[in-house]
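1. what's the 3D shape of this:
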Amino acid sequence: MEMLDFSNYTGKLNETLSESIVPPILQGSFGIFGNLLALILLFYYSKSHRWGEFYKYVFALAITDLCGLLFHYPVAITRYASNFEFEFPEKFCYFDVFLFSFSFLSSAMIVCAMSCDRLFAVRYPITYRHGNHKTKRVLMAIWVFSAMIASFPLLGFGSVKIYYPGTWCFINFASRRCLDRINTYVYSSLCLLILLITVIANTAVIYSVCKYDKQDGILSNDFERRKRKNDETYIVTLMLSIVIVFSVCWIPLVIRMMINASAKDPKNGPEELLAVRMTISNAIIDPWIYIILRKENLVKISRLVKRISSGKHLPAIFITTESQELGDGSKTTENVSETTTVTASTQI
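-> Next comes the predicted model:
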């Protein structure tokens, strides 16, 4: 296994110091706070959602992302704060490799499972409603499988490496060794496969929802139409957000891994740092998608948009001395019409 040596960075002192401590602090703070808030909301509204299958996946995703952020960022920020003089203990670097590999892969698989679950719920609603989903077993299988893949470098299948600017460790995809390149291809190909399945599943969900939307005439009353329309809006918005954020955050790291694995001169620099920060951003944004795009919030936004687009303005009542006198009955009937003209409710 490759020695964990920081000497590669001493010759790039100015380049290393150019890396600011602000991005890791912001990422760590927003990620930890967002996942904690998502967990609090899940428990607070547990009576309404009754821990349906979708919310179990959201809970597992928040727990996985939170643990990954909590274990990594305090040590990484310590190295930034020490002006890059604090060195990782060798055992921590091995743990950091396992942590990154496990959290990245398991989060991606949970999002994929969530997408497949939504697809099954939309395409086969009756079977889904009465079926035994075994969500807990699926989550356990995801975590076990991710732990196995993340353990490959620790078992000698490939090696680990400290990456620029010496604040994170990951599987060695900047190596010319054959075993390292094979391990890189296995991990990146698996991530790419999960990404493709997620995109396909979400696209199928959106297509199914839009297709069924044209069949609203089969519903018996307006209440059922409105209720399903709200549900469809929620599903489409959430799925679109998930697939866009997931794709944007994951593609840079997968591309960098494949480029380095096939390059004659693999790089270990700012491009790799940016790629891993983009991937970590997925764990930071995920809880905020759930927090902001909750069904209740989308329903309120949808009603507000419809109200504005239909030309119905929001009333604003101005209370004046004349209107108070009208309320007290101190004005005569003849004066009522004049006062009403002055104090009538104005619309914005």
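2. C-alpha only now, for contacts and for neighbours.
-> Will do.
3. neighbours around Ile244, how many?
-> When neighbours are counted by other C-alpha atoms under 10 Å, Ile244 registers 11.
4. Tell me the spacing between it and Val186.
-> Noted for Ile244: a distance of 24 Å to Val186, by C-alpha to C-alpha, to the nearest Å.
5. let's see this one next to it:
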Amino acid sequence: MLDSNVSKSLRQGNATKNSGCGSVSIGFPITMMITGMVGNTLALTLVYISYRKKENQRKRSFLLCIGSLAFTDLFGQLLTSPIVISVYQAGLKWEHIDSSGNLCAFFGVCMTTFGLCALFLASAMAIERALAITNPHWYSNHMKTSVTKQTLAVIWCLVLLFALLPIAGVGKYTRQWPGTWCFISTGDREVPGNMFFAITFAVLGIFSLLVTLSCNVVTIRGLIIRCKTKSGTSQSSKQWERLTTETVIQLLGIMCVLLICWSPLLVLMLRMISTQVSSHDCNASAVGPDQPSSRDVHLDCNFFLTAIRMASLNQILDPWVYLLLREILLRKFCLVANAVSNCSVEDRKKSQTALDALNKQNQDDDNNLEKPQSS
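-> Next comes the predicted model:
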């Protein structure tokens, strides 16, 4: 009965809103798909090139993690974005492209799998970096690429099994406001195991965020301590100071992006679970939007739509904060600033010479992060 009311109200809403909103809204998933594909493809290319170099033996575990994250984000966008775009082109009428309802379940599995995988892969990278900095002797002896590959495979398999629980009858995936995507239902307590499934997703996501943030804080602290032990006026000390600054900025960027992108969705999910509100209820409550309870539901649903878009934005930002930002921006920022501020040709030549020397030292500096500290 509820499904029929949802479909009816959705059609009523589309009749009045499609002409004004459809053409504008479809630009959002198209833009996200294109930018995400470009960023993650570029990241995969750079990772592949770096992984093939013999001098990057010590960094292969980290490169595998970055490559896996970029592949996960890219594959997730390729599977979900075309469906969203198709729904917009069908006038926001999901039933036109999914009369059986199986596509909604598939979309929900993709959202859950690729969302949790991205979070757990971020945690795996944070743990890997923390071990490399705080315990380099153990890291160099035990952290092999085979161990990294096994860990990544376990993460993917466990997350996929968890996402398939609604297919097995535990939990439920439903269409979410405004009817262009499917995700975990947060308000259907009648469905067996639905509250367990929804709460577990939110708790796992928050736990992954906490692990990532904690490990990054430990890594930053370890970097600062090692940098202080190498303090001095030598060239090596200056290299360590520069590299520490770059890495700290990168880690702070990672933490900010994760918190901003994922915290709203996970916190709002717990709130909607506690109040027994689901995003698909917006369609049913569209008949009487003037009622206070209906306005509250619509407010939650609009926030939920914004939160899921922010979480999807993380797929676009991941390759930049983990790889491209450091490779392209951080190493060039100071030199570009010097080139702009210096007026004389001689100073610019010196800056160019410094740039060439710095580029030659980049690889050695990255390897120094993972070398055991001499006693």
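6. Once they're superposed, what TM-score comes out?
-> TM-score for the superposed pair, counting by TM-score structural alignment, normalised by the length of structure 1: 0.81. Supporting figures: 311 aligned residues with a C-alpha RMSD of 2.5 Å.
7. which residues in structure 2 form strands?
-> Assigned by DSSP state E, the strands in structure 2 fall at 173-176, 181-184.
8. Let me know which of the ones you listed is the nearest to Ser25 of structure 2.
-> Of all the strands of structure 2, it is strand 181-184 that lies closest to Ser25 of structure 2, at 13.1 Å by C-alpha to C-alpha.
9. equivalent range in structure 1 for that closest one?
-> Alignment note (TM-score structural alignment): strand 181-184 of structure 2 is matched to residues 168-171 of structure 1.
10. mean per-residue distance, that stretch to structure 2?
-> If you overlay the two and look at stretch 168-171 of structure 1, the average distance to its match in structure 2 is 1.1 Å (mean C-alpha distance after the TM-score superposition for structure 1).
11. which residues sit against that stretch?
-> 76, 93-94, 96-98, 100-101, 153, 158-163, 184 (C-alpha atoms under 8 Å, 6 or more residues apart in numbering).
12. Closest to Val305 of structure 1 out of these?
-> Checking the contacts of stretch 168-171 of structure 1 against Val305 of structure 1 by C-alpha to C-alpha gives Phe100 as the nearest, at 41.3 Å.
13. Which residues are in contact with the counterpart of that closest one in structure 2?
-> Aligned counterpart of Phe100 of structure 1 in structure 2: Met111 (TM-score structural alignment). For Met111 of structure 2, the contacting residues are 76, 80, 183, by C-alpha under 8 Å, 6+ apart.
14. Let's see that with 10 Å instead.
-> 76-77, 79-80, 105, 117, 163, 181-184, 308, 312 (C-alpha atoms under 10 Å, 6 or more residues apart in numbering).
15. Equivalent analysis for Ala62 of structure 1, please.
-> By C-alpha under 10 Å, 6+ apart, Ala62 of structure 1 lies in contact with 31-32, 34-39, 56, 68, 107, 283-284, 286-287, 290.
16. before we move on, what about Asp356 of structure 2?
-> Applying C-alpha under 10 Å, 6+ apart, the residues contacting Asp356 of structure 2 are Lys350.
17. quick one: it from Lys332 of structure 2, how far?
-> Distance from Asp356 of structure 2 to Lys332 of structure 2, by C-alpha to C-alpha: 11 Å.
18. for Asn362 of structure 2, same thing?
-> From Asn362 of structure 2 across to Lys332 of structure 2, the span is 12 Å (C-alpha to C-alpha).
19. now Leu42 of structure 2
-> 18 Å.
20. Please apply the same query to Trp181 of structure 2.
-> 40 Å.
21. Among those two, which residue is more densely surrounded?
-> Comparing Trp181 of structure 2 with Lys332 by neighbour count (other C-alpha under 10 Å), the higher total belongs to Trp181, at 22 against 15.
22. roughly how far apart are that one and Cys104 of structure 2?
-> The span separating Trp181 of structure 2 from Cys104 of structure 2 equals 8 Å under the rule C-alpha to C-alpha.
23. Next: Asn338 of structure 2.
-> Using C-alpha to C-alpha, we find Asn338 of structure 2 at a distance of 54 Å from Cys104 of structure 2.
24. Those two: which has the busier surroundings?
-> For the pair Asn338 of structure 2 and Cys104, the greater number of neighbours falls to Cys104 (23 against 15), based on other C-alpha under 10 Å.
25. Identify the residues contacting that one.
-> Contact partners of Cys104 of structure 2, counting by C-alpha under 10 Å, 6+ apart, are 83, 94-95, 98, 110, 173-176, 180-183.
26. Who's the closest spatial neighbour of the counterpart of Arg271 of structure 2 in structure 1, skipping the chain neighbours?
-> Matched by TM-score structural alignment, Arg271 of structure 2 corresponds to Ile259 in structure 1. Using C-alpha to C-alpha, 6 or more residues apart in numbering and skipping the chain neighbours, the partner closest in space to Ile259 of structure 1 is Pro266 (8.0 Å).
27. Thr148 of structure 2 now?
-> The nearest residue in space to Thr148 of structure 2 (C-alpha to C-alpha, 6+ apart) is Ser61, at 5.9 Å.
28. ok, now how distant is the one you found from Ser140 of structure 2?
-> In terms of C-alpha to C-alpha, Ser61 of structure 2 sits 11 Å off from Ser140 of structure 2.
29. Those two: who's more crowded?
-> Ser61 (22 against 15).
30. so the more buried one sits right up against Tyr51, yeah?
-> Yes. Contact criterion C-alpha atoms under 10 Å: Ser61 of structure 2 and Tyr51 qualify, at 9.4 Å.
31. Find the residues that touch each one of these two.
-> The contact lists of Ser61 of structure 2 and Tyr51 share Gly67, where a contact means C-alpha under 10 Å, 6+ apart.
32. got the residue ranges for the helices in structure 2?
-> Here structure 2 has its helices, by DSSP state H, at 2-17, 23-25, 27-52, 60-89, 102-134, 136-142, 145-163, 194-229, 235-274, 281-285, 292-319, 331-341, 345-368.
33. Would you reformat those as JSON lines and include distance to Asp188 of structure 2?
-> As requested, the helices of structure 2 are exported to JSON lines (distance: least, C-alpha to C-alpha, whole Å):
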{"stretch": "helix 2-17", "distance to Asp188 of structure 2": "11"}
{"stretch": "helix 23-25", "distance to Asp188 of structure 2": "28"}
{"stretch": "helix 27-52", "distance to Asp188 of structure 2": "28"}
{"stretch": "helix 60-89", "distance to Asp188 of structure 2": "24"}
{"stretch": "helix 102-134", "distance to Asp188 of structure 2": "16"}
{"stretch": "helix 136-142", "distance to Asp188 of structure 2": "46"}
{"stretch": "helix 145-163", "distance to Asp188 of structure 2": "17"}
{"stretch": "helix 194-229", "distance to Asp188 of structure 2": "7"}
{"stretch": "helix 235-274", "distance to Asp188 of structure 2": "9"}
{"stretch": "helix 281-285", "distance to Asp188 of structure 2": "10"}
{"stretch": "helix 292-319", "distance to Asp188 of structure 2": "15"}
{"stretch": "helix 331-341", "distance to Asp188 of structure 2": "51"}
{"stretch": "helix 345-368", "distance to Asp188 of structure 2": "50"}
